[in-house]
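1. fold the following for me, if possible:
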Amino acid sequence: MNSTKRSFDLLASPELVAQSNLSAFMLQCGESDLQALSRRADDDPAWLMQQVFQFCDFRFYKTPQQMLDTSRGIEWARWCIDGTTNIVLNCIDRHRDTAVWERPYLVWEGEDKRAQRSLSYREFDAEVSRLASALLAMGVQRGDCVGLYMPNLPETFIAFFAVMKIGAIVVPLFSGFGPQPLTSRLNDGEVKVVLTADGTWRRGTPGAMKSVLDEALRSVPSVQHVLVLRHLGDALPCSMTPGRDHDWAGAVAGQPTELPTAEMAADDPAVLLYTSGTTGKPKGCVWTHVSFLGSMVTRDMHICADFKASDRFFFMSDMGWMVGAMCACIPSYFGGSLLVAEGTPDFPDTGRFWRLLQDHKVTYLGVAPTLIRGLMRYGDDEVRSFDLSALRITVSGGEAWTEAPWRWFFEHVCKKKLPFLNIVGGTEVGGCNFTGTVHHPLRPGSFGMGGLGVGADIVDDHGQPVAAGQVGELVLRNPNIGFTKSLWRDDERYLDSYWRTLPGIWVHGDFAMRDEDGLIYILGRSDDTIKVSGKRTGPSEIETLLTGTGKVSEAAVIGVPDKLKGSAIVCVCVAMPGVAADTALEQELSAAVVQGMGNSYRPRQVLLVSDLPKTRNMKIMRRVVRAVYQGDSPGDLSSLVNPEAVAELQQRLQG
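-> The predicted structure is shown next:
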């Protein structure tokens, strides 16, 4: 594994490094060596955030009197004490009366490319103010939770900011949810108002949303009002409940196009975003008005990952995932622009994703491994036929890479020269645990360093750092401005989930490894670990061998109990188009694992299916695969985008 990674090493050009935001930040901090900056940041995270806020011109109504307070312990760290601000102040209001105000902020394209809209910052702000005024008229007050159950439309982003503009808390919800997961989240947050659409287009078919919400609301007594955007018009009936449901266009008509932004305490809740756990009820993660901007937006994506004001950002995702907030806040904070696309990346044709990049001159592209695995199935020519020369930076996140899709993307999209920066974090940390930068060498799936100031480390079961080449648990040793402020009304679960495994240290739940050159690799969730004959490994190492055959597009490797070895390997794979999913393929895949890992890793079984269970942010859920294989309950499946994959796997095992 290590020798494979050493075989590929790319360095950004000296010009790109010199012109990077990170180089400018180092100059401000008086550090010429990146490792020295990282050590100083870890030693004094409060100093780091003072530098970040200065570098990124963070706006406060009232300047904080103290940057960091850990008097109650690291678990309850508070930031920007006595300061007041608002996410809208920093992402929208800051551009008023500047040249940015008339520039495009949001460009939208529907599933039919003839449906397009563009909003300047001025136009976008006017719509935010109108909707915010309508919410005030409905009785929404500071601290109220407002659900956002919307597809990828301009109004989705307008709503995201409108809720926070008046000091309410936005609760993003995955647009593909059915009634049950909506009910559980709306009840947990005691949501007062829900913003939704009648439906959305998906693969040429109108998909209902309002009727799904109606079913969910039968068991949600807290919701008093529903604001409904008529997006599909006559394509889909939309019933309205008198007294509760309101037409979006009618509600905002006549509302003022200017409205003061609420001055909020820096640590007031702004976003309540639920994680996609598969067991127990989802965890409500709380971002404040300072946390997400101070971590992901400024420190991680601007300083480390080099987003600039001249960039057009595109990461095809859903507002119900962390990336939705990234799409809203990263370009708007710095005066850049955002591309939003409704629908799927491969409809109405398999080249749609690449055409979006070409037509809208995307410069800053975000992808997830699952997206690339899906698109590479259509062949290399799909990419070659489009002009992607506007691209400047590409980033990836969401899950661990296997080498074959990473190399495919780097060769065919990055043309072996564009930076391909890997980032990883989570909803609970509101930013990056590990990050790539243009200052670091680039190898398949690698991260250059830990997030600045977070105290990232890789440790054994006793909390001691492991040596290079050894697999360990990812932990964070420092108070992190991005950390969720407990879990929504559940302090004990917050402590149990992250702080009590190794007291005083945040245990994130990922396995990781450093190579001998200091580059870092995520190997999967630590509860996905496989220990065969005493040796612990992450599933991605074996999955790399399976996808490296070129015969499968996706793989989920799990460990199941074995009396002799401790764990035995089971591989569940999706065959590439045109490849026969038969016994011969199963045998070939098994042989590939043995050849790459040794005979003790010979799979107990290789199963071929048409799809793997995935969350809404397209992470493969190995825990669900393992539970189904062992005949256990797969737990709460509300976070899955394709629960039918679970049923198929169950049928396959029974057969």
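2. use CA for all of it now, contacts and neighbours both
-> Will do.
3. mind listing what residue 369 touches?
-> By Cα atoms under 8 Å, 6 or more residues apart in numbering, the residues touching residue 369 are 396, 397, 398, 399, 400, 401, 405, 406.
4. out of the residues you listed, which are inside strands?
-> Of the contacts of residue 369, the ones assigned to strands by DSSP state E are residue 396.
5. now list the buried members of the contacts of residue 369.
-> For these, a burial check counting by 16 or more other Cα atoms under 10 Å picks out 396, 397, 398, 399, 400, 401, 405, 406.
6. let me know the closest of these to residue 201.
-> residue 398 (24.8 Å; Cα to Cα).
7. okay, the contacts of residue 369 in CSV with distance to residue 433 next?
-> Output for those, formatted as CSV (distance: Cα to Cα, whole Å):
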residue, distance to residue 433
396, 14
397, 11
398, 12
399, 13
400, 13
401, 16
405, 23
406, 20
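8. run this one through as well so I can compare:
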Amino acid sequence: MNDSSAALSNLMHEERRFEPPAELADAANVTEEAYERADADPEGFWAEQAERLDWGQKWERVLDWDDPPFAKWFVGGTLNAAVNCVDRHVDAGHGDRVAIHWVGEPEDDTRDLTYAQLRDEVCRAANALTELGVRKGDRVAIYMPMLPETAIAMLACARLGAPHTVVFGGFSADALASRVVDCGASVVITADGGYRRGAPSALKPAVDEAVAKAADQGQQVETVLVVRRTGQDVDWNEDRDVWWHEAVDQQDSGHEAELHDAEHPLYVMYTSGTTGKPKGILHTTGGYLVGTSWTHWAVFDLKPETDVYWCTADVGWVTGHSYLVYGPLANGATQVMYEGTPDSPHKGRWWEIVEKYGVTIFYTAPTAIRTFMKWGDDVPAKFDLSSIRVLGSVGEPINPEAYIWYRETIGAGKVPVVDTWWQTETGQIMISPLPGVTHGKPGSAMKALPGVAADVVDDHGESVPNGSGGYLVLQRPWPAMLRTLWGDDERFKETYWSRYADKGFYFAGDGAKKDEDGDIWLLGRVDDVMNVSGHRLSTTEIESALVSHAKVAEAAVVGAADDTTGQAVCAFVILRESATDDEGAAPDDLIKELRDHVAKEIGAIAKPRQIMIVPELPKTRSGKIMRRLLKDVAEHREVGDVTTLADSTVMDLIKKKEDAGSSDED
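-> The predicted structure is shown next:
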């Protein structure tokens, strides 16, 4: 591979800085001194954060790194994740505090659960699972919409020490079956369906199909526990299927929780492998809870007595695990959980919810932010968003212009934006501004959090100078880190630790750069870096240049094979609604204008060979853009597997555009 450092450097520069609001800085949970303290004694720092939780047996050793890359944290300690997320808040006198404001997609379909009510429900579910034969160590698959019962099921499993694997409710029966088989799940918890864009969307049929497929591969699912949500007709197997309300509601609300070893498996979460079967990321109990609870409290400056927190992620993704279930509930937060989509029944639905519940901390993905930009400022302007005091971004790098729009339009020009970098594998936020400390810089995740060691290095693992790019690495273990891949230690070592094995670095698979101040900018997956005439260009930076144009809402860039330059830049662009005519078409001269704009912002080398104006981009339900599908289009290939897309018809629309020849070069 070519040396990356020259190629990924010195493209875009960002001069804008935003200092923390004085009021927030004065009362911030974490201040500047935490960085120095954590650097001086990382293990001591994490031991201090672990004291925020309730332990049975205290640990004998903070970190065992004797057999890298296999870490053990808080060795010898015992605790229960569910007790830390629920019971201890009730015991501390906070039982009347709302834990979850649940909002269904159909309007007026809401439920509020206090911590006392949540504890009772978790205990009932734990008793029901025990009655159904679930024991410590058994794996339970959860395939659910965004319901309180989803979080309750996860916590009930954690209470029993039965590792859960939550499979996103938008995944296919094949995807569910492969995960059930890989982790050996004997119980599946699901619902008849959920609401999506105003209509009931069935889940039980996919479970029935997946259970049959799993049986064909030798994995027998004994029980399917079904929440009644939509009232749709479902096929019923009397020997296997059980209604949640019949199994759970009649249980006793008392349950004596066992304390589990800090390294006891908490959950397995599958991420797509680039080839072959999905990777089962294993997270254990103690370190994960320490990492997620502290970062949630620190990065969002959480004040549980007064804040209303809302993370819009689906619980089927790691963001939903770490920053909707375990982190916030361990901190005793009051939070919003929403079942549906941001545009149902209208495009202001999210802002209506912010206004109604007085949301103070809001955490969402750049793809959602850019969608709102496309819809126009007048949509959020109809709602009172003055309660918001911290905004967060997660999922992929946020373009500087999307950051500015978010801060100005949703944050009234004064609310700090925390642009967080982390992964399914890291379990917790690793790189982020701190809202009471950092002078935020649009588009930059800034620097590693206290207690975390991150750097940008070259091919040889040497730190690159400021103003240069390379590969993002983590230089030492952190509490919420994945422990291995389920059943595959060798793949774990090969995937994450082999590239810089001699240095002991974890390689995240992301390109990054340090700007002139030493702040870190994420440049997307290394696989997405393009090689144009010997220059290694970041898709992220070219996308940011396009989005900085006043008429562009969102852009995705891929490198397509080119006889002359090796690869050429191909861009797919969604325009803001105000930039199109009544028919939704773009002015003829806009393509040239956009190509010239990129050349001006970055340089002629980055000028797109072609730009296609499209109505939508192919995204997974977590908001990630599937660039490989766009590459298929750019290289005139048959489009690959679209099963994980939120809307598989998007690719048909893009193909039609291409066939109509809307991507002329000049």
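9. give me the TM-score for this pair.
-> Superposed pair, TM-score by TM-score structural alignment, normalised by the length of structure 1: 0.93. Supporting alignment: 638 aligned residues with a Cα RMSD of 2.1 Å.
10. and which of the contacts of residue 369 of structure 1 is nearest residue 204 of structure 1?
-> Distance to residue 204 of structure 1 across the contacts of residue 369 of structure 1 (Cα to Cα) is lowest for residue 398, with 27.4 Å.
11. got a list of what the closest one touches?
-> Shown in contact with residue 398 of structure 1 (Cα under 8 Å, 6+ apart): 368, 369, 424, 617, 618, 619.
12. give me that answer again for 7 Å
-> Neighbouring residues of residue 398 of structure 1 by Cα atoms under 7 Å, 6 or more residues apart in numbering: 368, 424, 619.
13. name the member of those residues with the most neighbours.
-> The most neighbours of any of the contacts of residue 398 of structure 1, using other Cα atoms under 10 Å, belong to residue 368, which has 21 neighbours.
14. follow-up on the earlier one: among the contacts of residue 369 of structure 1, which ones are in helices?
-> 405, 406 (DSSP state H).
15. tell me the SS of residue 267 of structure 2?
-> strand (DSSP: H, G, I helix; E, B strand; the rest coil).
16. give the equivalent position in structure 1 for it.
-> Matched by TM-score structural alignment, residue 267 of structure 2 corresponds to residue 271 in structure 1.
17. tell me roughly how far the longest helix anywhere in structure 1 lies from structure 2 on average.
-> For structure 1, the helix with the greatest residue count under DSSP H is helix 121-137. For helix 121-137 of structure 1, the mean deviation from structure 2 after alignment is 0.7 Å (mean Cα distance after the TM-score superposition for structure 1).
18. in that helix, what's buried?
-> The neighbour-count check on helix 121-137 of structure 1 (16+ other Cα under 10 Å) flags 121-135 as buried.
19. swap in stretch 403-416 of structure 1?
-> Buried residues in stretch 403-416 of structure 1 (16+ other Cα under 10 Å): 403, 404, 405, 406, 407, 408, 409, 410, 412, 413, 414.
20. nearest to residue 308 of structure 1 among those residues?
-> Within the buried residues of stretch 403-416 of structure 1, the smallest distance to residue 308 of structure 1 is 18.5 Å, found for residue 414 (Cα to Cα).
21. that closest one matches what in structure 2?
-> Match for residue 414 of structure 1 (TM-score structural alignment): residue 411.
22. how about residue 599 of structure 1?
-> Using TM-score structural alignment, residue 599 of structure 1 pairs with residue 604 in structure 2.
23. go on, residue 495 of structure 1?
-> Match for residue 495 of structure 1 (TM-score structural alignment): residue 493.
24. and the gap between its match and residue 504 of structure 2?
-> With distances taken as Cα to Cα, to the nearest Å, residue 493 of structure 2 is found 11 Å from residue 504 of structure 2.
25. which residues touch residue 197 of structure 1?
-> Here residue 197 of structure 1 is in contact with 150, 209, 210, 228, 229, 230, 231 (Cα under 7 Å, 6+ apart).
26. and it, how close does it get to residue 446 of structure 1?
-> Distance of residue 197 of structure 1 to residue 446 of structure 1, given as Cα to Cα: 40 Å.
27. what does residue 261 of structure 1 give?
-> Spatial separation of residue 261 of structure 1 from residue 446 of structure 1 under the definition Cα to Cα is 41 Å.
28. who has more neighbours, those two?
-> Each of residue 261 of structure 1 and residue 446 has its neighbours counted (other Cα under 10 Å); residue 446 has more, 27 against 20.
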